[in-house]
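Enquirer: sequence-free structure coming up:
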């Protein structure tokens, strides 16, 4: 087993603690996944233990992952960061590696795209972000980078979203920008 593989495994007590946290959150927020049963989700997690490390990283960085959808075609459960604000442990990042490298001074410690990939999650698309907002009021004080269309990224821009005045807004910024109140949300299929 390689060092990387070993580093991405949880100890038994970490797995148990994470599953218990996810179960409590699932049961507390049934509006996010009406008609789904926790036992089915837990069975899927037990069938795919490699996904637990990613969920642990989502939790560790403040994402509060929860089930937000079920793909009836593939049987996958879709987890998404459901923290009230953009995950606190994933803020102050620019959009991607190219943007990070383009900064001459005051570089952030990481980029949203690269960090999401390292965690094993996908950045939400603008459409997924809007769907998440139908399940609650998220990012009332923060904002979250979302997957940016190539046509915009090629011109140096990137897209982020937030919710203000009971409305979901989609904005643009230079991909190299970063702010203490902007992070990113992701999703994971299990």
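Expert: Sure thing, it's come through. Computed from a prediction, not measured in an experiment: that's the story for all the values here.
Enquirer: could you use CA atoms for every contact and neighbour count after this?
Expert: Noted.
Enquirer: in the protein, which spans are helices?
Expert: Remark: helices assigned in the chain by DSSP state H are 3-7, 12-28, 38-47, 50-60, 97-102, 112-119, 126-133, 150-153.
Enquirer: those helices: which one's closest to residue 68?
Expert: Comparing those by their distance to residue 68 (C-alpha to C-alpha), the top pick is helix 126-133, with 7.6 Å.
Enquirer: which strands and helices lie in contact with the closest one?
Expert: Identification of packing neighbours for helix 126-133 by 3 or more C-alpha pairs under 8 Å, 6 or more residues apart in numbering; DSSP states H and E yields strand 167-174.
Enquirer: do you know how far residue 59 is from residue 80?
Expert: In this view, residue 59 and residue 80 are 11 Å apart by C-alpha to C-alpha, to the nearest Å.
Enquirer: and here is the other one:
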């Protein structure tokens, strides 16, 4: 039996019992594949499609080789490089948090940080292919197909049906994949 990762939030507006708050489980879908297979493009396009349908999407990107989010010389960069543990940049329409970590975080520990946000309907994750939970493989060519046997694999995005064990969705028809995800994970 596979243990699935969960993001659970307390629904503050609804009370089923005066002493007990309701619990909302947020579905999590991971996307994996080789470098340059189109994972980020797929996740970005799905985010656009599903957001356009009114769903609230969170996206998590695993940058195994590190990343830069700030511009050298900017105020937030100066604060972080001065040793701040956490820098929050707040604008009119968004907030960005840049936080120091001492080790690579597990997906579950990242999901735990989302617990307080009840305004999320679905979490799309790029990477973390070894974590349990529903996964979609992004395949550019037949040589990049991972071996069969991943019980968590629910679909592929590819140029053709390279696998027989799960449905595939073409790169150019991600609306079909969005419909599959909405039907399976978002609609009651």
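Expert: Looks like it came in fine. Remember, it's a predicted structure, so these values are computed and weren't measured experimentally.
Enquirer: now the TM-score, please.
Expert: Scored by TM-score structural alignment, normalised by the length of the second structure, the superposition of the two chains gives a TM-score of 0.24; 80 aligned residues with a C-alpha RMSD of 5.9 Å.
Enquirer: out of the helices of the first structure, which is the most enclosed?
Expert: Mean neighbour counts were compared across the helices of the first structure using mean count of other C-alpha atoms under 10 Å; the top stretch is helix 50-60, at a mean of 21.
Enquirer: tilt between that helix and helix 12-28?
Expert: 70 degrees (axes from the mean of the first three to the mean of the last three C-alpha atoms, to 10 degrees).
Enquirer: three-state assignment of the nearest residue to residue 88 of the second structure once chain neighbours are set aside?
Expert: Of all residues not flanking residue 88 of the second structure in the chain, residue 97 sits nearest, at 4.5 Å (C-alpha to C-alpha, 6 or more residues apart in numbering). Assigned with DSSP: H, G, I helix; E, B strand; the rest coil, residue 97 of the second structure falls in the strand class.
Enquirer: need the contact list for residue 97 of the second structure.
Expert: 86, 87, 88, 89 (C-alpha atoms under 8 Å, 6 or more residues apart in numbering).
Enquirer: how near is it to residue 79 of the second structure?
Expert: 12 Å.
Enquirer: kindly report the same for residue 48 of the second structure.
Expert: 33 Å.
Enquirer: repeat for residue 13 of the second structure
Expert: Residue 13 of the second structure sits 37 Å away from residue 79 of the second structure, going by C-alpha to C-alpha.
Enquirer: how about residue 42 of the second structure?
Expert: 34 Å.
Enquirer: tally of neighbours for residue 99 of the second structure?
Expert: 11 (other C-alpha atoms under 10 Å).
Enquirer: swap in residue 78 of the first structure?
Expert: 18.
Enquirer: so it touches residue 65, yeah?
Expert: No. Counting by C-alpha atoms under 8 Å, residue 78 of the first structure stays clear of residue 65, with 9.7 Å between them.
Enquirer: on that earlier part again, shared neighbours, residue 97 and residue 79 of the second structure?
Expert: Common neighbours of residue 97 of the second structure and residue 79, counting by C-alpha under 8 Å, 6+ apart, are residue 87.
Enquirer: give the PyMOL command for selecting the buried subset of the contacts of residue 97 of the second structure.
Expert: Buried subset of the contacts of residue 97 of the second structure, written as a PyMOL selection, criterion 16 or more other C-alpha atoms under 10 Å:
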select buried, resi 87
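Enquirer: which of the contacts of residue 97 of the second structure fall within strands?
Expert: Mapping the contacts of residue 97 of the second structure onto strands (DSSP state E) picks out 86, 87, 88, 89.
Enquirer: so the third one makes contact with residue 77?
Expert: Same thing as residue 88 of the second structure. No. Counting by C-alpha under 8 Å, residue 88 of the second structure sits too far from residue 77 to count as a contact (10.8 Å).
Enquirer: after the longest helix seen in the second structure comes which helix or strand?
Expert: Looking across the second structure with DSSP H, the single longest helix is helix 39-52. Note on helix 39-52 of the second structure: by DSSP states H and E, the next helix or strand toward the C-terminus is strand 57-61.
Enquirer: that next one to helix 39-52, inter-axis angle?
Expert: Using the same axes, to 10 degrees: strand 57-61 of the second structure against helix 39-52 is 170 degrees.
Enquirer: return the set of buried residues in strand 57-61 of the second structure.
Expert: Using 16+ other C-alpha under 10 Å as the test for burial, strand 57-61 of the second structure gives 57, 58, 60.
Enquirer: same question for stretch 43-56 of the second structure.
Expert: 43, 45, 46, 47, 49, 50, 55.
Enquirer: so what's the third one closest to, chain neighbours aside?
Expert: It refers to residue 46 of the second structure. The shortest distance from residue 46 of the second structure to any residue other than its chain neighbours is 6.1 Å, reached at residue 178 (C-alpha to C-alpha, 6+ apart).
Enquirer: quick one: the one you found and residue 45 touch, right?
Expert: No. Residue 178 of the second structure lies out of contact with residue 45 (C-alpha under 8 Å); the separation is 9.3 Å.
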